[in-house]
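Participant: Please find the sequence and the predicted model below.
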Amino acid sequence: KTAVEKLLDKQIDDIIQIVDKKKRSVAKDDLVSSVLGSLEEEFPEEEKVIKELIDDQFKSGFREEILAKGKRSDGRSTTEIRPIAIEADILPRTHGSALFTRGETQALVVTTLGSKRDEQIVDSMDEDYKKNFYLHYNFPPYCVGETGRVGFTNRREIGHGHLAQRAISPVLPDYDDFPYTIRLVSEIMESNGSSSMASVCAGSLALMSAGAPIGSHVAGIAMGLITDGKRHAILSDILGMEDHLGDMDFKVAGTRSGITAIQLDLKIEGISFELMEQAMKQAHEGRMHILGKMEDSISKPNEISKYAPRILSLQINPEKIGALIGPGGKNIKKIIEDTECDI
């Protein structure tokens, strides 16, 4: 341990302060390789132990920088939100779309409007039912600078998709007012923390882009915690490294009126009511800031895209239903064939 600490000197502190995620990762890998090379002769079979010691030093230095100075690795204060960029209607041929970028996290969400026939059929052990709103979340390897096979949906994608779907659901219009099946697909283009909350923001924007009359925008933010038992720091809009090396990942989503979804992951035994209250207050301030940016980009629903299907409802005399359908469905099939519409 002493040999590792001697070689590391102040290099850990320098790496922690590198803002760019990729450059920081490369610098850390270079440091690990350098230390391993220097200690190879003296400790030929201790590569794993050396790497663990470096990781421990890196974690301690990262946490101490925040607790002692209130300064994060990207230079932000504990309450500061990363720069936000929003592009609504970015894909002209879709029914609705939005690109939401927060720091090095970016989500592209596409809205597709369908008819009742497009409802998702859920066949579970308890019951069978249909959903007219669903959100699919995709986290491809390239979004974190990796290569790999894009295969089956994994647990992370299912969990993040459900969280984002739950956050947006409360603001959706009643089916009678907007009789469409709504599908949102979130493609994570780049990720450095809180991609599920970026999906919530981009999903809300994409719904308004598609002309869905949602009650209001929904924004999400991920909060973090660094504590050593005596000192603590609540972090707004955490980075991936702050999630990995911190003690809490607390996701909060909601509108200006209230919270629509929360998810809390703790790496410590528990959290005090005072700390939770502070985290909620800080999350509220961050959420209001993000909602302001979203409202500046698109404040009310667009007109429904010309590429989206049109749904018309007509009332007919119940006694005429049989005549409309015809023998063996002959009449209604002919109408569908001639008009190329679904009835």
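Facilitator: Now that the structure is in, tell me what you want to look at. Numbers count the residues shown, from 1 in each chain.
Participant: only C-alpha atoms for contact and neighbour calcs from this point on.
Facilitator: Noted.
Participant: Helix, strand, or coil at Lys251?
Facilitator: strand (DSSP: H, G, I helix; E, B strand; the rest coil).
Participant: in the lengthiest helix in the chain, what counts as buried?
Facilitator: Assignment by DSSP state H gives helix 273-297 as the longest helix of the chain. By neighbour count on 16 or more other C-alpha atoms under 10 Å, the buried set for helix 273-297 is 279-280, 282-284, 286-288, 290-291, 294.
Participant: Count residues in the vicinity of Gly103, would you?
Facilitator: Gly103 is flanked by 17 other residues according to other C-alpha atoms under 10 Å.
Participant: can you give me how far the host helix or strand of Ala27 is from the chain middle?
Facilitator: Element membership for Ala27 (DSSP states H and E) is helix 21-39. The chain centroid and the centroid of helix 21-39 are separated by 30 Å under C-alpha atoms, centre = their mean, to the nearest Å.
Participant: Also stretch 296-309?
Facilitator: With C-alpha atoms, centre = their mean, you get 22 Å for stretch 296-309.
Participant: Could you work out the most separated pair of the buried residues of helix 273-297?
Facilitator: Pairwise distances among the buried residues of helix 273-297 were taken by C-alpha to C-alpha; the largest, 22.2 Å, belongs to Ala279 and Met294.
Participant: Which secondary structure state does Ala164 sit in?
Facilitator: Classified using three-state DSSP, Ala164 is helix.
Participant: Nearest residue to Lys59 in space, ignoring adjacent ones along the chain?
Facilitator: Here the nearest residue to Lys59 in space, its sequence neighbours aside, is Leu245; by C-alpha to C-alpha, 6 or more residues apart in numbering that works out to 6.1 Å.
Participant: what about the one you found, neighbour count?
Facilitator: For Leu245, using other C-alpha under 10 Å, the count is 19.
Participant: quick one: it from Leu239, how far?
Facilitator: 10 Å (C-alpha to C-alpha, to the nearest Å).
Participant: related to what we said a few turns ago, could you report the separation of the residue nearest to Lys59 from Ile234?
Facilitator: 14 Å.
Participant: Check it against this one:
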Amino acid sequence: KYDRRSGVDVAKKKAAEALVRTDDNPDGVDPAKFGAAFKECEAEVLRRDIIENGHRVDGRALDKVRPIVSEVGVFPRTHGSALFTRGETQAIVVATLGTGEDEQYVDALSGTYKEKFLLHYNFPPYSVGETGRMGGAGRREIGHGKLAWRAIRPMLPSSEEFPYTIRLVSEITESNGSSSMATVCGSSLALMDAGVPLKRPVSGIAMGLILEPSGEFAILSDILGDEDHLGDMDFKVAGTREGITSLQMDIKVAGITEEIMRKAIAQATAGRLHILDEMDKAMEAPRAELGEFAPKIEQIKVPTDKIRDIIGTGGKIIREIVEKTGAKINIEDDGTVKIAASEQEKIDAAKNWISSIVSEPEPGMIYSGKVVKVVDFGAFVNFFGAKDGLVHVSQISMERVANPADVLTEGQEVKVKFLGMDDRGKTKLSMKVVDQETGEDLTDKINAERAERGEPPMSEDTGGRPKREGGGDRDRGRGRRRD
């Protein structure tokens, strides 16, 4: 690009020396008129060479795409990244996965809604060899970013398949023709590098048009900046191998014919498929797993009437869950709960806590718990999220325990069996019928041993004590005293 511009500047300087009015050439033309005339001449030369000879400014054939180089995983700690280079146009795209807290609130005419896919496009001055102030997004950044957003969005998985908020940032490091389509290609690769299950890869190409008053025309594939400026149409097409996902046309003439449109789409299809083939050399399909630095998200469904219980008064309960487990929690109005954390242990802890709020423990099931308080008559164990239960002193061990503090300490991890609720609605737990190493239920084994000794089986309804048939001695004693 710079070599060509230098050559044009040399030609312009020679022409100006011969034609522009100066003291030495008082009959020359006005300098302002010369500049406009030279631009017209430059456009005429470029356009006629394309129409008559099929020669483009960089020597390519009309339907040829510039050399493409694609790379993925270019940054070590990002969730996904890609470098896409096509000729003198280059985009670095970074993909970041987040939770529901990262969704964007959009205040639209139809009302406020949340968007889980964000694409930001940055076009710094240095990408075209210039200097300048770098402020907020302008018309160009918003328009090009939205075009790329529309191209990628139809291929994204549903929220049920992939419960992540996705943000793409495209940094244009060099530009000479369609950096928005380079953003589409780089975005597709970055998403696949991040492990996002795209339905199909997406590529994009910018087409140009030279249309003469005589009706002669030429369609150009992968146009340069000069061809965009001096041509009659900038026609951008993005899509997959199956079809088009996004299309944009800037046109400078009064209109185009159906023949031109058909040829432009057909030529764009061939170019788009060629670009996809080149992208496949870097990555053909999404990674099977997310990167090690990406957050892990799991979602569960809870009854809508239980949402209030999870949140708590003023958000007290959910804040406590987040603080103690280290997981991020997002609750939808339909009862979908998304739990995110960098470690699976944190997700499991939050999930168990929420499950304990919305459900009840099952009698006879074994749970892992933690001793929260030791008292004279036993120990209270937190075993089902926020639920605590009592392990009576008689249920701590098969051996007689005189003082629970001799066996248990606060904070100790134990395995307990949920026996059910007593007459007063209190939770009953047992440690002695559970193998503390493996978590195996020993009830059947213990009863078999008791049967061998001629002893009655344990009854979980009576705290594990043997069943009394027809009352006991104390009952008979009470009867005699009554008599």
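Facilitator: On my side now, so go ahead. The shown structure was predicted, so the numbers you read here are calculated from the model rather than taken from an experiment.
Participant: Give the other helices and strands that the helix holding Ala27 of the first structure contacts.
Facilitator: Secondary-structure packing of helix 21-39 of the first structure (3 or more C-alpha pairs under 8 Å, 6 or more residues apart in numbering; DSSP states H and E): helix 2-8, helix 11-16, helix 47-69.
Participant: which residues are contacting the shortest one?
Facilitator: Going back to what we said before, that points to helix 11-16 of the first structure. By C-alpha atoms under 8 Å, 6 or more residues apart in numbering, the surrounding residues in contact with helix 11-16 of the first structure are 24, 27-28, 57-58, 61-62, 73.
Participant: The residue nearest to Lys59 of the first structure matches what in the second structure?
Facilitator: Aligned against the second structure by TM-score structural alignment, Leu245 of the first structure finds its counterpart in Leu230.
Participant: Next: Leu266 of the first structure.
Facilitator: Match for Leu266 of the first structure (TM-score structural alignment): Ile251.
Participant: Number of residues surrounding that match?
Facilitator: Ile251 of the second structure, neighbours per other C-alpha under 10 Å, totals 15.
Participant: Please verify my assumption that it contacts Met233.
Facilitator: Yes. Taking contacts as C-alpha atoms under 8 Å, Ile251 of the second structure lies within contact range of Met233: 4.5 Å.
Participant: any idea where the helices of the stretch 151-300 of the first structure begin and end?
Facilitator: 155-168, 195-210, 240-245, 273-297 (DSSP state H, counting those that start in this stretch).
Participant: Tell me which of those sits nearest to Pro309 of the first structure.
Facilitator: helix 195-210 (11.5 Å).
Participant: Show me what the closest one is packed against.
Facilitator: Packed next to helix 195-210 of the first structure, using 3+ C-alpha pairs under 8 Å, 6+ apart, are strand 84-88, strand 96-102, strand 105-114, helix 155-168, strand 181-190, strand 219-227, strand 248-254.
Participant: Save these as CSV, and put in mean neighbour count and distance to Arg149 of the first structure too.
Facilitator: Shown next, in CSV, are these (neighbours: other C-alpha atoms under 10 Å; distance: least, C-alpha to C-alpha, whole Å):
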stretch, mean neighbour count, distance to Arg149 of the first structure
strand 84-88, 18, 29
strand 96-102, 27, 24
strand 105-114, 25, 20
helix 155-168, 20, 15
strand 181-190, 23, 16
strand 219-227, 26, 28
strand 248-254, 25, 28
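Participant: Output the ones you listed as a markdown table; include the columns distance to Ile311 of the first structure.
Facilitator: A markdown table is the format used below for those (distance: least, C-alpha to C-alpha, whole Å):
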| stretch | distance to Ile311 of the first structure |
| --- | --- |
| strand 84-88 | 24 |
| strand 96-102 | 17 |
| strand 105-114 | 9 |
| helix 155-168 | 23 |
| strand 181-190 | 11 |
| strand 219-227 | 30 |
| strand 248-254 | 30 |
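Participant: closest to Glu146 of the first structure out of these?
Facilitator: strand 181-190 (10.8 Å).
Participant: what packs against that closest one?
Facilitator: strand 105-114, strand 133-138, helix 195-210.
Participant: Setting aside sequence neighbours, what's the nearest residue to the one residue sitting closest to the centre of the first structure?
Facilitator: In the first structure, the centroid-proximal residue (C-alpha atoms, centre = their mean) is Ser196; its distance is 1.5 Å. The spatially closest residue to Ser196 of the first structure, leaving aside those adjacent along the chain, is His160, at 5.5 Å (C-alpha to C-alpha, 6+ apart).
Participant: Verify the stated contact: the one you found with Tyr137.
Facilitator: Yes. Judged on C-alpha under 8 Å, His160 of the first structure makes contact with Tyr137 at a distance of 6.8 Å.
Participant: Now Ala198 of the first structure. Nearest residue, chain neighbours left out?
Facilitator: Ala107 (5.9 Å).
Participant: Now check the second structure for the residue matching that neighbour.
Facilitator: For Ala107 of the first structure, the residue aligned by TM-score structural alignment is Ala91.
Participant: Enumerate every residue touching its match.
Facilitator: Contact analysis of Ala91 of the second structure by C-alpha under 8 Å, 6+ apart lists 83-85, 170-174, 179, 182-183, 186.
Participant: Tell me the spacing between the spatially closest residue to Ser246 of the second structure that is not a sequence neighbour and Gly59 of the second structure.
Facilitator: Of all residues beyond its chain neighbours, the one nearest Ser246 of the second structure is Ala151 (4.7 Å), with distances taken as C-alpha to C-alpha, 6+ apart. From Ala151 of the second structure across to Gly59 of the second structure, the span is 30 Å (C-alpha to C-alpha).
Participant: try Asp309 of the second structure
Facilitator: 70 Å.
Participant: Mind checking which of the two has more residues around it?
Facilitator: Asp309 (15 against 9).
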